[in-house]
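Novice: How does the following fold in three dimensions:
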Amino acid sequence: MKLRKLAGTCDDGTCPNVYLSDRDTLVLQGDAVLTADGLAFGPGEQAVELSVDLVEEALRALGR
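Specialist: Next up is the predicted model:
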């Protein structure tokens, strides 16, 4: 899978970032959310936490 960075808080890839894949999907990198009210994980699923500002930046990069 090839990724193109849409938004992020650093350039070395070790902090929250949003990428667009060559499969036309988003890949999100952020702090792991292990437990939260109302959150249940299926097999192989994970959740990450991102700031609203970062998500808005990614949406702007997609022209939305």
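Novice: make it CA atoms for all contacts and neighbour counts henceforth
Specialist: Fine.
Novice: Can you give the distance from stretch 26-42 to the centre of its chain?
Specialist: 11 Å (C-alpha atoms, centre = their mean, to the nearest Å).
Novice: Contacts only, for the residue most central in space within the chain.
Specialist: Nearest to the mean C-alpha position of the chain, by C-alpha atoms, centre = their mean, lies residue 28 at 1.8 Å. Going by C-alpha atoms under 8 Å, 6 or more residues apart in numbering, residue 28 touches 16-19, 48.
Novice: how much space between residue 3 and residue 53?
Specialist: Look at residue 3 and residue 53: by C-alpha to C-alpha, to the nearest Å, they are 21 Å apart.
Novice: The structure of the following sequence is requested for comparison with the preceding one:
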Amino acid sequence: MIAGGPCRSGDDDKCGNGDCPTVYATPEPGMLAIQGYDVTHPTPKGESVVLIPEDILKEAARARGWL
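Specialist: Below you'll find the model as predicted:
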């Protein structure tokens, strides 16, 4: 896990369910696995589009040394 995951406190639970969107490292170079919100958008078979809060992406970028 790079960023996100279980919320740290009641005030941190922006998702309202105790488990916020999460960015995960994968064994494949340059690839991140994203847990997020389902959206209605047509995608090719085996693909999906998810929304995650911008601050989670920024946290992941900092953790990877990109910012």
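Novice: Overlay the chains and give the TM-score.
Specialist: With the length set by TM-score structural alignment, normalised by the length of structure 1, the two chains reach a TM-score of 0.72; 55 aligned residues with a C-alpha RMSD of 1.9 Å.
Novice: Quick one: name whatever helix or strand follows the helix or strand the residue nearest to the centre of structure 1 falls within.
Specialist: Per DSSP states H and E: residue 28 of structure 1 is located in strand 26-29. Per DSSP H and E, the first helix or strand lying C-terminal to strand 26-29 of structure 1 is strand 31-32.
Novice: can you name the residues of structure 2 that that next one overlays?
Specialist: Counting by TM-score structural alignment, strand 31-32 of structure 1 pairs with residues 37-38 of structure 2.
Novice: after superposition, how close is that stretch to structure 1?
Specialist: Following the fit onto structure 1, the mean deviation recorded for stretch 37-38 of structure 2 is 0.8 Å by mean C-alpha distance after the TM-score superposition for structure 1.
Novice: just to revisit the earlier point, with neighbour numbers in mind, choose between residue 3 and residue 53 of structure 1.
Specialist: Set residue 3 of structure 1 next to residue 53 and count neighbours by other C-alpha atoms under 10 Å: residue 3 wins out with 15 against 11.
Novice: Perfect, I'm done here.
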